[in-house]
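*Asks:* give me a 3D structure for the following:
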Amino acid sequence: MGYAIFQLARAHRAYAGALLRKMDLHPGQELLLMQLLDREGQTQSELLESVGLDHSTVSKSLRRMQEAGLLTREPAPHDRRVMVVHLTDKGRAMREPIAALWTGLEEISAGNLTEQQAQAFVETAYVIADAITSRPMPTEEPG
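*Replies:* This is a model prediction of the structure:
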């Protein structure tokens, strides 16, 4: 089962990545955009927590997105060390293309499934994810 999950995740990520590259986005950037589209003006820390990526990945993605004109980062009024992220008009214009991308990817992913199979898959995937996330992460043994 673990290998099947790995293969599924890999295939899905590769296809999504190809679609994102056509939009001049790197994988993960769409997650940041969607978070900002849901709630404008989040701090980098809030974004980091909501997307579940590591700090260096989020920082690098935000820098690239700023260079691409999708967002701005500015110090928070209450603490100049805290950076607040805002979308630009170009970033806000990504709402529909990203929604269309995910809708299309879902249609491709579930294209050979019946509605019942698709629903059972989603339910099963959540049960598996909950089983994994409810366990403490293994720690590395010194050695």
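
*Asks:* please count neighbours and contacts with C-alpha atoms only from this point.
*Replies:* Will do.

*Asks:* residue closest to the middle of this protein?
*Replies:* With distances taken as Cα atoms, centre = their mean, the residue of the chain nearest its centroid is residue 31 (3.0 Å).

*Asks:* any idea what sits nearest that one, other than its immediate chain neighbours?
*Replies:* residue 51 (6.5 Å; Cα to Cα, 6 or more residues apart in numbering).

*Asks:* give me the neighbour count for the one you found.
*Replies:* 15 (other Cα atoms under 10 Å).

*Asks:* please give the structure of this sequence too, so both can be compared:
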Amino acid sequence: MEDPREICGPIAHIYRSHLAYMAKELEEYGIGSGQFDFLMVLYRKDGISQENLARILKVSKATSTRAIQSLEKEGYVYRQRDENDLRAYRVYLTEKGREMREIILEKLISFLDTLLSDFTPEEKEIFRLLIRKASFKLCDSGLEPESQNGRIRCNKNETEV
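*Replies:* Below you'll find the predicted structure:
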């Protein structure tokens, strides 16, 4: 491949479009750009430490703190001191936060439906497999030292996506 922008550019464009779409769709709920990612991790691991949330989402501790404080202010999460480490906080979903799960998933599905609308079923499956393969390669290569965005794990034997 001669120009890496042929792949990196479209990947970056899809990512930015995804964030912009989700920010617009979730604005009425007081959920800002990228904050839904925190909720998505909590739907899988409620009660995770604030530090682990930042690590999973590959954001700074300061960014994580701001996002969690915003979600807390809107009533989607609450923080509680970790019993084993009083310096750390664990983040938990509130009932309001749990109720947002279906809404967020609906918005994500809508984005993917638009993104993949011109794909045949076979192309969708190939795309899914190729994206997973590329993501796992980052794990194998050492370029991805920690678990990925809370959805894909570096262990290929884990089937959860």
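
*Asks:* what's the counterpart of the residue nearest to the centre of structure 1 in structure 2?
*Replies:* The pairwise alignment with structure 2 assigns residue 31 of structure 1 to residue 37, based on TM-score structural alignment.

*Asks:* and whichever residue in structure 1 pairs up with residue 88 of structure 2, which of the three is it?
*Replies:* When structure 1 is aligned by TM-score structural alignment, residue 88 of structure 2 is paired with residue 82. Three-state assignment for residue 82 of structure 1 (DSSP: H, G, I helix; E, B strand; the rest coil): strand.

*Asks:* quick check, residue 82 of structure 1 in contact with residue 73.
*Replies:* No - counting by Cα atoms under 8 Å, residue 82 of structure 1 stays clear of residue 73, with 9.7 Å between them.

*Asks:* for those two, indicate the residue with more neighbours.
*Replies:* Counted by other Cα under 10 Å, residue 82 of structure 1 and residue 73 do not tie: residue 73 has more neighbours, with 18 against 15.

*Asks:* need the counterpart of residue 3 of structure 1 in structure 2.
*Replies:* In structure 2, the residue equivalent to residue 3 of structure 1 is residue 9, according to TM-score structural alignment.

*Asks:* can you tell me the element its match falls in?
*Replies:* Taking DSSP states H and E as the criterion, residue 9 of structure 2 maps to helix 5-26.
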